[in-house]
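In: predicted model follows, preceded by the sequence.
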Amino acid sequence: MNEAAVGAAIKKCGVPREELFITTKLWVQDADYESAKKAIQTSLDKLGLDYLDLYLIHQPMGDYIGAYRAMEEAYKEGKLRAIGVCNFYPARLADFCETVEVTPAVDQVELHPFFAQENALALMKEYGVVPEAWGPFAEGNHGIFTHPVLTKIGEKYGKSAAQVALRWNVQRGVVVIPKSVHKNRMEQNMDIWDFELGQEDMAEIAKLDLGHSEIVNHDDPGFVKMLHSMKIHQ
């Protein structure tokens, strides 16, 4: 939805293209072969780019197999450097990986201390899929930014609870994409590479896992209907 604005920013910033990593997604509305082919080109045109570094299916909805075939073709043509999926939970991901030709490079799912998804991570590792966390701060639920367990661990390293939460995911092999509009918080989110959580720290954080989503239930029919009703173009 913000591709035109991002494209303008890319053009204006003056940073060499090879130093940027640009990701965008295929919306539910375009989840079929022909629509996906058009959507990929539309994204390239709006962004003013010859290729995308990563292109993801937003949800396992609609004809996502057909859509992925279009993505595989664009991948082979060099328009997409990597292709992947979002919100594909274990059974769906296993079926998908057994069906497609090009194994998805990434599966972007909800991953944070309150929803650790260890089984999902194990399956991704089995198929060589990189886990990427959306909502690594659980959208602020459970007081994550001041949570006593995370705060206490952070005090040992001179880090915040948020930095501990990010580092925990990183040490599990997860790519994190925290959202922030504040420069100082962006800098803090990047400042997680000068310390390493110990095994006891990791074990304490593991105890916070509630075993279910804290943000959205992808098995809720109402949620599925709502996403299908959201149109981003005519």
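Out: On my side now, so go ahead.
In: switch to C-alpha atoms for all contacts and neighbour counts from now on
Out: Noted.
In: distance check, the spatially most central residue of the chain against residue 151.
Out: For the chain, the residue nearest the mean C-alpha position is residue 108 (3.3 Å; C-alpha atoms, centre = their mean). For residue 108, the distance to residue 151 equals 26 Å [C-alpha to C-alpha, to the nearest Å].
In: dropping in the other structure now:
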Amino acid sequence: MKSVAIGRGVQMPLVGFGLWRINNDSCADAVYNAIKSGYRLFDGACDYGNEAGAGEGVARAIKDGLVKREDLFIVSKLWNTFHEAPRVGEIIKKQLADWQVEYFDLYLMHFPIALEYVSPAVRYPPGWYHEGTNVRAGKASIQETWQAMESLVDQKLVKEIGVSNFSGSLLMDLLRYARIPPASLQIEHHPYLTQDELVQFAQKNGIVVTAFSSFGGLVYPKTEKIDSKSALSLLEHPTIASISKKVGQTPSQVLLRWATQRGISVIPKSTNVERMSLNLTSTAFDLEESDMKSISDLDIGLRFNDPMQFLGEFPIYY
């Protein structure tokens, strides 16, 4: 399995398994089956509401002798309501307990947004809403949160730390004061949203980029903004279909390889065992440079995962 070195030399698989939008009740089986299929990287978050299920899958796989803990690369994320320094340590202990592990290989700041604290005893998973109504901004700075995350490395609760959904300017600012530089940047990335400048800046600074939503907007609801762009499914796009036929690989494999060939790791999700295997083997071939360019030329700056559509007071992508 191909991997990439992140942070201080930790090896991270190029292709992992994303856990977003998998129900907690079915997550244990999904993780267990993914491990049987060969996956070693699992990308989760407390806001996904399925970390307990994921932990059950991992524990079962270890018990059955499929893997050892050190064979796995487990990623989780800090939610916005836990950005205050004392809350960072509080929530990661719950997350580790849910996963039934002693450390995370990579821990990300999920969004560069601090929201008002809500106790896990009141609502969990936390979500975007405060007491079921409106979002309330918190007061923690990104610097306060990052320094608390650095202490998690010192305590050996995580091996590496990183960020998600950061713009280039926020990343640049973070690099100015980080004692432990971010090892990874996770962003929405697909041919409709290549984010070339951000990717290049991160990679130039030794930050490995991970793509989510590699297949575009399959799991996102249609909105007026998206409809106006006439966003044909990438899996059905003529350009992707033509290259797929040319190289003898599925459209999903072509889309994943386009990313990994650019040095970007991917975390596709599928609960279908056959598609799991197809996604995992997507690094077994190479695309010609002309095909890479044809895919990149599909960029129209279309963002599907856009909190600004319901959080107008938080313009995080500008």
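Out: Perfect, thanks for sending it. Please read all numbers here as calculations on a predicted model, not as lab measurements.
In: just to revisit the earlier point, the equivalent of the residue nearest to the centre of the first structure over in the second structure: what's it in contact with?
Out: In the second structure, the residue paired with residue 108 of the first structure is residue 186, using TM-score structural alignment. With contact taken as C-alpha atoms under 8 Å, 6 or more residues apart in numbering, residue 186 of the second structure is in contact with 163-165, 209-212.
In: which of those residues count as buried?
Out: Among those, those classed as buried by 16 or more other C-alpha atoms under 10 Å are 163-165, 209-212.
In: now these in JSON lines, with distance to residue 144 of the second structure and secondary structure?
Out: JSON lines is the format used below for those (distance: C-alpha to C-alpha, whole Å; DSSP: H, G, I helix; E, B strand; the rest coil):
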{"residue": "163", "distance to residue 144 of the second structure": "14", "secondary structure": "strand"}
{"residue": "164", "distance to residue 144 of the second structure": "16", "secondary structure": "strand"}
{"residue": "165", "distance to residue 144 of the second structure": "18", "secondary structure": "coil"}
{"residue": "209", "distance to residue 144 of the second structure": "23", "secondary structure": "strand"}
{"residue": "210", "distance to residue 144 of the second structure": "24", "secondary structure": "strand"}
{"residue": "211", "distance to residue 144 of the second structure": "26", "secondary structure": "strand"}
{"residue": "212", "distance to residue 144 of the second structure": "26", "secondary structure": "strand"}
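In: using TSV, please lay out those together with distance to residue 179 of the second structure.
Out: TSV is the format used below for these (distance: C-alpha to C-alpha, whole Å):
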residue	distance to residue 179 of the second structure
163	14
164	18
165	21
209	20
210	22
211	25
212	27
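In: all helices of the first structure, in order?
Out: 3-13, 33-47, 64-77, 90-99, 118-127, 148-157, 161-171, 183-190, 199-206, 221-229 (DSSP state H).
In: please identify the most buried of these.
Out: Compared across those, helix 161-171 shows the largest average neighbour count, a mean of 22 (mean count of other C-alpha atoms under 10 Å).
In: by how much does that one deviate from the second structure on average?
Out: When the second structure is overlaid, helix 161-171 of the first structure sits 0.8 Å from its aligned residues on average, using mean C-alpha distance after the TM-score superposition for the first structure.
In: the second structure: matching residues for that helix?
Out: Mapped onto the second structure using TM-score structural alignment, helix 161-171 of the first structure spans residues 251-261.
In: next one: stretch 23-40 of the first structure
Out: Using TM-score structural alignment, the partner range for stretch 23-40 of the first structure is residues 75-92.
In: for the aligned partner of residue 80 of the first structure in the second structure, grab the count of nearby residues.
Out: Aligning on TM-score structural alignment places residue 80 of the first structure opposite residue 158 in the second structure. The number of residues packed near residue 158 of the second structure is 23, by other C-alpha atoms under 10 Å.
In: check residue 100 of the first structure too.
Out: For residue 100 of the first structure, the neighbour count with other C-alpha under 10 Å is 14.
In: residues in contact with it?
Out: Residue 100 of the first structure is in contact with 65, 68-69, counting by C-alpha under 8 Å, 6+ apart.
In: okay, it and residue 94 of the first structure: tell me how far apart.
Out: Residue 100 of the first structure sits 10 Å away from residue 94 of the first structure, going by C-alpha to C-alpha.
In: show the contacting residues for the closest residue to residue 162 of the first structure other than its chain neighbours.
Out: Of all residues not flanking residue 162 of the first structure in the chain, residue 145 sits nearest, at 5.5 Å (C-alpha to C-alpha, 6 or more residues apart in numbering). Counting by C-alpha under 8 Å, 6+ apart, residue 145 of the first structure makes contact with 137, 151, 160-162.
In: ok, now residue 88 of the first structure?
Out: 59-60, 107-109 are the contacts of residue 88 of the first structure under C-alpha under 8 Å, 6+ apart.
In: need the contacts of residue 145 of the first structure in CSV with distance to residue 32 of the first structure, can you?
Out: Formatted as CSV, the contacts of residue 145 of the first structure follow (distance: C-alpha to C-alpha, whole Å):
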residue, distance to residue 32 of the first structure
137, 32
151, 46
160, 43
161, 42
162, 38
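In: how do those residues look in the second structure, which are kept?
Out: Using both residues aligned by TM-score structural alignment, their matches' C-alpha atoms under 8 Å, the second structure keeps these contacts from these: 137, 151, 161-162.
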